[in-house]
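Colleague: predicted model, plus sequence, below.
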Amino acid sequence: MVLSDDALTLLRGSIRSVWALELLLLLRRTPDRDWSNGDLVSELRGSDVVVQEALAGFLGAGLLVAQTDGRHRYRPASPLLDQWVEEIEQAYATRPSAIIREIFAAPGNKVQIFADSFRFRLND
């Protein structure tokens, strides 16, 4: 794999879709900007529900801070977290298909669960 074990754990645990990865990378590229949910919906053409879900995961992982006005800013709780996000970003830039596969292979990924429901078992 193109990621360290720690970066892979972060990817699998906190980034549930390619869209969420794009959101995280946008936030990382603009560390001095506070983003509202509406701004993120407009910028990435997503839905409010998807933005809220992704932001909640990033907050839980210690990648963002929430401002009192409801806006969010990229501010990892430690430099190590930022290093792992940078590692993910570089791997995504050079080997996007490998990163996308890891996102879809993550335990609990809804797309993978749906796809697996169509697999035939030998005893069926």
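Modeller: Nice, I can see it. Because the structure is predicted, anything quoted here is derived from the model rather than measured. Numbering: from 1, shown residues only.
Colleague: please make it C-alpha for all contacts and neighbour counts, starting now.
Modeller: OK.
Colleague: under a three-state scheme, what state does Gly70 occupy?
Modeller: coil (DSSP: H, G, I helix; E, B strand; the rest coil).
Colleague: what about the nearest residue to Leu11 once chain neighbours are set aside, which helix or strand?
Modeller: On the basis of Cα to Cα, 6 or more residues apart in numbering, the spatially nearest residue to Leu11 that is not a chain neighbour turns out to be Ile103, at 6.9 Å. Mapping Ile103 onto the secondary structure by DSSP states H and E places it in helix 96-105.
Colleague: next, the one to line up against it:
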Amino acid sequence: MAALPMHEPLSDDLRRFILTSVPSVPYLEAILQFHAPPRAPRSAASLAAVLYIGESAAQALITALAVAGIVRKLPHDAEDRHEYAPADPAMAAMIDRLVRAYTSDLVGVTRLIHDATQRSAQRFSDAFKFGKGS
């Protein structure tokens, strides 16, 4: 039986970036679509088609990526397309590392994102619980 390939553990700074800056797997998948060669501009419709999501969900992802400084809107574009354009070299380097990590350890990165999402949902839920003495 062949051994499974070993994955390099995520560095602390990359792990922190994922936990603080990647709210969902679809968000990460949208980053991958903009990052992948050829780095062609994308509309909400084209992103929706490759991610198998609705166009409004794709538009929400694009808006979130633009706010985060990962993509920018093409000026004077009738199709309202965006292109990959990290705000600075440090962001570009971190995204490159994220893409490599996801490519080599899809399950590990996905679990980290899901665990963070689940913890956030649990904290939100816990905020509405009342103690027995209330």
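Modeller: Structure received. The model shown is predicted, which means the values in this text are computed figures rather than measured ones.
Colleague: picking that back up, show me what the helix holding Ile103 of structure 1 is packed up against.
Modeller: Using 3 or more Cα pairs under 8 Å, 6 or more residues apart in numbering; DSSP states H and E as the contact criterion, the neighbours of helix 96-105 of structure 1 among helices and strands are helix 5-14, helix 79-94, helix 110-116.
Colleague: okay, and it goes to which residues in structure 2?
Modeller: The aligned range for helix 96-105 of structure 1 in structure 2 is 106-115, by TM-score structural alignment.
Colleague: could you look up the SS state of the equivalent of Leu10 of structure 2 over in structure 1?
Modeller: Residue correspondence to structure 1 (TM-score structural alignment): Leu10 of structure 2 is matched to Val2. For Val2 of structure 1, the reduced secondary structure class is coil; criterion used: three-state DSSP.
Colleague: what about the nearest residue to Val2 of structure 1 once chain neighbours are set aside, neighbour count?
Modeller: Here the nearest residue to Val2 of structure 1 in space, its sequence neighbours aside, is Ala91; by Cα to Cα, 6+ apart that works out to 6.4 Å. As a burial measure, the neighbour count of Ala91 of structure 1 was computed by other Cα atoms under 10 Å and equals 17.
Colleague: now Ala91 of structure 1: how far from Leu11 of structure 1?
Modeller: Separation of Ala91 of structure 1 from Leu11 of structure 1 (Cα to Cα, to the nearest Å): 11 Å.
Colleague: contacts only, for the residue positioned nearest the centre of structure 1.
Modeller: The geometric centre of structure 1, computed from its C-alpha atoms, lies nearest to Ile15 (Cα atoms, centre = their mean), at 2.7 Å. Residues in contact with Ile15 of structure 1 (Cα atoms under 8 Å, 6 or more residues apart in numbering) are Leu21, Ala54, Gly57, Phe58, Ile103.
Colleague: hmm, back to that, buried set for the helix holding Ile103 of structure 1?
Modeller: Neighbour counts over helix 96-105 of structure 1 (16 or more other Cα atoms under 10 Å) mark Ile99, Glu102, Ile103, Phe104, Ala105 as buried.
Colleague: now it on structure 2. Mean distance?
Modeller: Relative to the matching residues in structure 2, helix 96-105 of structure 1 has an average distance of 1.8 Å after the fit, by mean Cα distance after the TM-score superposition for structure 1.
Colleague: list the contacts of that helix.
Modeller: Surrounding helix 96-105 of structure 1, the residues in contact under the criterion Cα under 8 Å, 6+ apart are 1-2, 11-12, 15-18, 88, 91-92, 109, 111-112.
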